[in-house]
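Colleague: The following comprises the amino acid sequence and a computationally predicted model.
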Amino acid sequence: MIQDTSADPPIAVLEKLINYINENVPVLSDKFSLLGEEITATHIIVPIVYLILLNLLGNLCRSVLINRILTHRVEDRKTILSIGNTTKYTILIIGVAILLASIGVDSNSNWNKTIFGKDENQVKLFDLIRFAFLFTLLVYFTSKLKSIFVKQVLSKYSTDIGVSQSIGTIIQYVVIIIGAFIIIQNVGINLGSLNVLAGALGVGIGFGLQNIANNFISGLIILFERPIKVGDRIEVGSVQGDVIKVSARATTVNTNDNISIIVPNSEFINQRVINWSHNDRSIRFHVPVGVSYNEDPAKIKKILLSVAEKNSDVLKRPAPDVLFVEYADSSLNFDLMIWTSTYINKPTVLKSQLYYEIFERFKEHGVEIPFPQRDLHLRSGWPAESRAK
């Protein structure tokens, strides 16, 4: 006869350990009643010691990951700490689940109620808890791995952070979808049992969740079509700023005042969006300048070009230029056109620098800055006595 060498279930291992301790430490073997069950002090001490050891193991794994393994492979300290803490808490949760199974709180427990479905298509409470736990871990770890993949792998092959973020997000979604199917199959949930849930979800999307679905699909379009990407300077509606994150539901835009604005993805698909850095981060600014009619236009053009050429943030190619725009009521108006790639998110700052320098140069050369002037012509027709006075 072949001997059965399969491992004992956790509940049997726990009982053997408790019986062994009670036999060798008689002071702990006295029974008392708790919640209608006859137990000994060992039934309380063993789980407590187990949890303490489990916590020590979690702290040890966290310390090794943070100080020995990840510190040489991951540059972002925040990511290192997140992975270390998550590993610790994952060990604790799995350990507690094993402890609960060892005292009878498992799939065969009376607490494992059927949520929906019938016969082989039943979905029970513990199945949903396991799925939620594993799926949360999957989403969390894929987000951390995406960050490492984008910053340390893709950054070596592409200098465009927006492209790297798009590739990383697409890979993350694919892994989550595949992982979700694997988790569903392994936690004991039959896909056939999800037909009712899928029907209810479809009705929900048709009514209450249509905006969420719209934003999610818009997010996928943004990732694949890339009308905007991380690092772009955009303007949509009244929002103007830099794109710092493109997620499944919304895009985060950071303004010049360091205010993060969460914009639903559907707005980038359904509205007109101005992308200042879609193809090239070099853009042209217009700096209007007005001078008195007494000034020489050639002299003004020379001064303006010299100011632009001395500014380190103004590109030499394309070269700056000056247009004589119009003869206005009180001034000769010029337009200084400059190109920059460093101040696309702060155009007012660059214009302020140029205006300060232009004012100083005008003062050096005695250039008159005009002010509104009106010539008053009095027509005849006053009363004779008034004209005599």
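Modeller: Done, it's in.

Colleague: can we go C-alpha only for contacts and neighbour counts from here?
Modeller: Fine.

Colleague: does A7 sit in a helix, a strand or a coil?
Modeller: Here A7 is recorded as coil under DSSP: H, G, I helix; E, B strand; the rest coil.

Colleague: what's the answer for N345, then?
Modeller: coil.

Colleague: tell me the contacts of it?
Modeller: If you count contacts by CA atoms under 8 Å, 6 or more residues apart in numbering, N345 has them with R233, G241, D242, N256.

Colleague: ditto for Q185
Modeller: Q185 neighbours (CA under 8 Å, 6+ apart): L191.

Colleague: so it is in which element?
Modeller: Applying DSSP states H and E as the criterion places Q185 in helix 161-186.

Colleague: so how far is the next helix-or-strand element following that helix off the chain centroid?
Modeller: Next along the chain after helix 161-186, taking DSSP H and E as the criterion, comes helix 195-206. Helix 195-206 has its C-alpha centroid displaced from the chain centroid by 28 Å (CA atoms, centre = their mean, to the nearest Å).

Colleague: In strands only, show me the contacts of N345.
Modeller: R233, G241, D242 (DSSP state E).

Colleague: would you turn those into CSV with distance to V64 and neighbour count?
Modeller: Below are those laid out as CSV (distance: CA to CA, whole Å; neighbours: other CA atoms under 10 Å):
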residue, distance to V64, neighbour count
R233, 41, 23
G241, 41, 26
D242, 38, 25
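
Colleague: So the closest residue to W339 other than its chain neighbours, which state does it fall into?
Modeller: Spatial nearest neighbour of W339, excluding adjacent residues (CA to CA, 6 or more residues apart in numbering): R284 at 4.3 Å. When classified by three-state DSSP, R284 comes out as strand.

Colleague: Would you confirm that R284 contacts L336?
Modeller: No - counting by CA atoms under 8 Å, R284 does not reach L336; the two are 10.2 Å apart.

Colleague: what packs against the helix or strand encompassing R62?
Modeller: R62 is part of helix 41-64, with elements assigned from DSSP H and E. In terms of contacts (3 or more CA pairs under 8 Å, 6 or more residues apart in numbering; DSSP states H and E), helix 41-64 is packed against helix 10-24, helix 77-102.

Colleague: Below is structure B, check it against A:
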Amino acid sequence: MATERSEVETLIREHETRLRTLAKNGVSRSLLEQTAFESDALKLRVQSIEVEQQETQRAIEESEAHVAGLNEQMKALRGSMPGSADSSAAAQMSRVQADLEARQLELQVQKERLTVQQSAYQVAKEHQGVISRWYQSLQQLYLSQQELSLTEALDQLQGRIHKEQQDLLKQADEARIHLAQIKGDDNKSKADRSLLETQIQNLEERVRLRQVDLALAQAKYRLDNLIAATQGADVTPASLRSAVEQAEALVRDLDGTQRLLREKVAVLEEKRQLLNKRLALTPDVRKEINQESQVVAGLAQDLQLKLDNLQNSIQSINAERDLLKLRYDQSIEHSLKIRRQLPPDMVAWKEAVLELLLIPKQFSQQCFATARQIAMSIDRNGISRLSLLVLLETVWLMAMLWLRQVLRSLSGRFKDRRERFWVRLVLLVVELLVRSIPLILVSGAAIGFLLMMESPEPATSTLVALAAAAVGFKALMDLSWLLLAAPTAPAGSQLPILYRKLRWILGLTGVFTGLHLLLHFLPTSLTIKDLVNRLFMLLLLLLTLLVWRSRRLILGLLEALFAGRVLWFKAAEWISLGLPVTVLVALLLGLVGFVNLASTIGGYVGWFLIVLVGWLLLQGLLQDLASALRLRLTATESKETVWTQGLVDPLYRVLKWVLFAAALVALFQVFGWDSQSPVVRSIGRAFRTPLLTLGSRSLNVLDLLLSGVIITGVVLAARWSRELTHRWVFSGVADSGTRHSLSVFTQYAVVLLGVLTTLRILGIDLTTFAIFAGALGVGVGLGLQSIANNFISGILLLIERPLRTGDYVTIGSNEGLVTRIGIRSLTVRSVENQEIIIPNADVISHEFTNWTHSDSVVRMKLEVGISYDNRPTEARRLIQEALAVEPLVLKTPTPRVWLKEYGDSSVNFLILYFIDMSTCTGWESKSAVLFAIWDRFEAAGIKIPYPHREIIMRGEGPEDSDKGKLGIS
């Protein structure tokens, strides 16, 4: 083993010498491949020795168990033998003794073999590491040489292309000089000018073609670099993903160039056809036109050749991109399937325990080294550095005290405004900061001390990481106290118990987090770090189980938070079920060894919670903003802000959906789910699954989802446009009916535009609806007749406008104010405040009364009677006075009072007056006028007669009859 170890050391020195030589002479491809083969062979050898170690360890365990059994058997035989043993017992004991000695000798040989195998494993591992580092150095040197040679070739090509472009531009300038010298307006001059212009265009296009050549060379250079950088078995998934993204960027750049060249070829083809037409019209300049045609044809041919080259380059890049995608998927799958094993045997466990016991010693050595460095720094810098340190620490202390005072004053300022979400959020953040200031003060002072004393790494980095973890867990514990156990927390007997359990688990989790950070900065093995990670996952498992057991309690708090919003509460219920289960599965996977898979799932869950909390916070802030804007607009009486009130609620709904979409995009971004990820590709394949065929167009899931989103947006936009145009755009129209009709037509236009846009996006030709339109016509003739009749009647009502919103109408037995004219029906609000829905067809096909069609002035009619004992002229005067002073009665036209007739028991007057229906109703005006007449009649002593009736009681005699007539009982 010593010989092999010396060979490894000699090999290291040889590699260093050869590397300096190869840096001058270059690395060949065969040497790189040979080294890769040697590295793979050593890797297999290490794995083989590891398997042999495991087999030897199992054999040792079996031998130890057998030896222990034989020892027990020997003890039993000795204890059962009498003082003078017989020959059979002695023979059995001798056989067991011989078997025991043989087994012990075999066990000793196995242990020696295990020692040899362990030494061989260590040497092979070192040898593999040396060869692996040697291969990495050769690969890096080879890539540098390849990149240098490619760069030199690209520079040479760029210089040559630049020179050719200069020559072409010089020829174009000479052609422009000749073009400026051509004068005249005859066919020959025109043909010469056109020929020169085409030649100039040809030269300029060839300059651009040379630029395309350069772009193709650069694309090939970048592709070669990508392929070279992703060679080898140790390429990380992140590198492969970056290579895929760069390959797609190359394809996008070349696609743009390809589209431009195609457009130019099409333009040149049109120009060639135009030249053929000119040739037929002007045969006297045939020579010039033929020359121009040849120039155009040659340029078009060269552009087509360049298009073919571009197409080949794009295909090759796409092929390499697909290979990189495949390797990326395989790399991700392989990394997720890796299972880390715990120490396989007792020897490995003993080594791990010994390494764990050495951690305090390593930590103390690190601390002593840092202390010595700090002491040396103090001796080197003298008292000046200490004085500056004291000054800075004092400033830091004063700054923290000032910040604490400012935060407390801010908390007192907003304490009485807790009804706003943003105020509660600010108060929560302020409280957490105030509680964390002492820890931040101490941590900042310690970090500043290490920085000023020029402490060596990793002391400063370790302290920064530990301080950040401590502040984070302190904030979590304070937050749990504020939400569960503080006096301002929701009432509940289980909340303090939940807080106490959560505090202990968070404390232990914080301790193991600090230990994990220390191990990250200390020179420990992967086995020790893996053990600590398993313990950390075990604590997280306890925390997850605690959250799971407290799920009902948490849902009870959320139910009060989402009161009246069933959908949001259901979503919170599903999230509270899915998240603990997902975390539980991830932790169990991590505990059994699938650490990468567990870390990936845990990362997804963590980012999901961060995005969810951020989205909820922004939702609350948006709701506060909308509420404040509504209150401000409600308090404003200016008419210019009426249209703004119609914008607040729609904009709030739109912004909520925009915020939700932004949260989804952010979630995909932090998950790394771009166009290359397997998840997005699987979703894309599912969305592009064909569902049905309409004409020649096959519709998939994405088309239907997009149609649903567009239709929903169109419906909301149509409703919003109707309200917006009615409130703002057509606010200058005095007639409310006209304004309503215009706003409804705007709504119809938006709906029609949305439907056409949906069909356009889906790629559906309207001609494919011919059969459907015929079937629709049959349906209208049979079952949809009434619907179509009402729809057309609604359009006629809006165009002809026999009635409008705001008109007072009598339709059949229904009377009231028209409040809405829709597509199928109109709505009338009666005097009893009932909403009466009347089909549009009934209004069009039957007569109705519109009391306010031309204007809102309506004549009212009343009849009032007085007693024959009163003077009619006096009564007429009193009625006229009552009409004159009543504010609801119009002065023009003049009210009229007529003596209508002499009734049976009264003198009857007919009262005619006019009111404005836009200010009052008929019932309201009648009531006011009748009250005014009653008051004046009562003051003047005028009686309003009522019918008298004589009741004759039939009795036994005339006396009773007379008493009945007199009303005597």
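Modeller: Perfect, I can see it now. These figures come from a predicted structure and were not determined experimentally.

Colleague: Need the TM-score from the superposition.
Modeller: Aligned and superposed, the two chains score 0.77 in TM-score terms (TM-score structural alignment, normalised by the length of structure 1); 362 aligned residues with a CA RMSD of 4.3 Å.

Colleague: picking up where we left off before, onto which residues of structure 2 does the helix holding Q185 of structure 1 map?
Modeller: Per TM-score structural alignment, the counterpart of helix 161-186 of structure 1 in structure 2 is residues 736-761.

Colleague: how big's the offset between the helix holding Q185 of structure 1 and structure 2?
Modeller: For helix 161-186 of structure 1, the mean deviation from structure 2 after alignment is 1.4 Å (mean CA distance after the TM-score superposition for structure 1).

Colleague: what about V733 of structure 2, how many residues close to it?
Modeller: 13 (other CA atoms under 10 Å).

Colleague: related to what we said a few turns ago, would a markdown table of the ones in strands among the contacts of N345 of structure 1 with distance to V307 of structure 1 be doable?
Modeller: Formatted as a markdown table, these follow (distance: CA to CA, whole Å):
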| residue | distance to V307 of structure 1 |
| --- | --- |
| R233 | 26 |
| G241 | 28 |
| D242 | 29 |
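
Colleague: Could you single out the nearest of the residues you listed to L197 of structure 1?
Modeller: Minimum distance to L197 of structure 1 across these is 39.5 Å, recorded for D242 (CA to CA).

Colleague: Map that closest one onto structure 2.
Modeller: Residue correspondence to structure 2 (TM-score structural alignment): D242 of structure 1 is matched to L817.

Colleague: more crowded one of R284 and L336 of structure 1?
Modeller: L336 (21 against 16).

Colleague: Next one: the counterpart of the more buried one in structure 2 from Q218 of structure 2, what distance?
Modeller: Aligning on TM-score structural alignment places L336 of structure 1 opposite I911 in structure 2. I911 of structure 2 sits 99 Å away from Q218 of structure 2, going by CA to CA, to the nearest Å.

Colleague: repeat for F569 of structure 2
Modeller: 56 Å.

Colleague: V265 of structure 2 now?
Modeller: Note on V265 of structure 2: its distance to Q218 of structure 2, by CA to CA, is 24 Å.

Colleague: neighbour count winner among those two?
Modeller: Applying other CA under 10 Å to V265 of structure 2 and Q218 shows that V265 carries more neighbours, namely 21 against 18.

Colleague: tell me the contacts of the residue most central in space within structure 2?
Modeller: Central residue of structure 2 (CA atoms, centre = their mean): L664, 1.8 Å from the mean position. If a contact means CA under 8 Å, 6+ apart, then L664 of structure 2 has no contacts.

Colleague: go again using 10 Å as the cut-off
Modeller: The contact partners of L664 of structure 2, by CA atoms under 10 Å, 6 or more residues apart in numbering, come to F608, V611, L612, W615, V658.

Colleague: thinking the second one is in contact with V670, fair?
Modeller: Yes - with the criterion set as CA atoms under 10 Å, V611 of structure 2 and V670 qualify as a contacting pair; they are 9.0 Å apart.

Colleague: who has more neighbours, the two?
Modeller: For V611 of structure 2 versus V670, the count of surrounding residues by other CA under 10 Å is larger for V611: 17 against 14.

Colleague: Let me know the distance separating the more buried one from A662 of structure 2.
Modeller: Taken as CA to CA, the span from V611 of structure 2 to A662 of structure 2 is 10 Å.

Colleague: Mutual contacts of R284 and L336 of structure 1, please.
Modeller: Joint contacts of R284 of structure 1 and L336 (CA under 10 Å, 6+ apart) are P320.

Colleague: ok, so of the contacts of N345 of structure 1, who is nearest A248 of structure 1?
Modeller: Checking the contacts of N345 of structure 1 against A248 of structure 1 with CA to CA, the nearest one is D242 at 17.9 Å.

Colleague: among the helices and strands packed on helix 41-64 of structure 1, which is the most enclosed?
Modeller: Of all the helices and strands packed on helix 41-64 of structure 1, helix 77-102 has the most neighbours on average by mean count of other CA atoms under 10 Å, namely a mean of 17.

Colleague: Whichever helix or strand comes after it vs structure 2, average distance?
Modeller: Once the chain leaves helix 77-102 of structure 1, the next helix or strand it forms, by DSSP H and E, is strand 114-116. In the superposition with structure 2, the average deviation recorded for strand 114-116 of structure 1 is 3.3 Å (mean CA distance after the TM-score superposition for structure 1).

Colleague: Packing partners of strand 114-116 of structure 1?
Modeller: Counting contacts by 3 or more CA pairs under 10 Å, 6 or more residues apart in numbering; DSSP states H and E, strand 114-116 of structure 1 packs against strand 123-124, helix 125-148.

Colleague: in the last one, what counts as buried?
Modeller: Of the residues in helix 125-148 of structure 1, 125-128, 130-131, 134-135, 138-143, 145-148 count as buried by neighbour count, 16 or more other CA atoms under 10 Å.

Colleague: Once aligned, what mean separation remains between it and structure 2?
Modeller: Looks like 2.0 Å for helix 125-148 of structure 1 (mean CA distance after the TM-score superposition for structure 1).

Colleague: Determine the angle, from 0 to 180 degrees, between that helix and helix 77-102.
Modeller: 160 degrees (axes from the mean of the first three to the mean of the last three CA atoms, to 10 degrees).

Colleague: how much space between the alignment partner in structure 1 of L826 of structure 2 and T342 of structure 1?
Modeller: With TM-score structural alignment as the criterion, L826 of structure 2 lines up with T251 in structure 1. Using CA to CA, we find T251 of structure 1 at a distance of 23 Å from T342 of structure 1.
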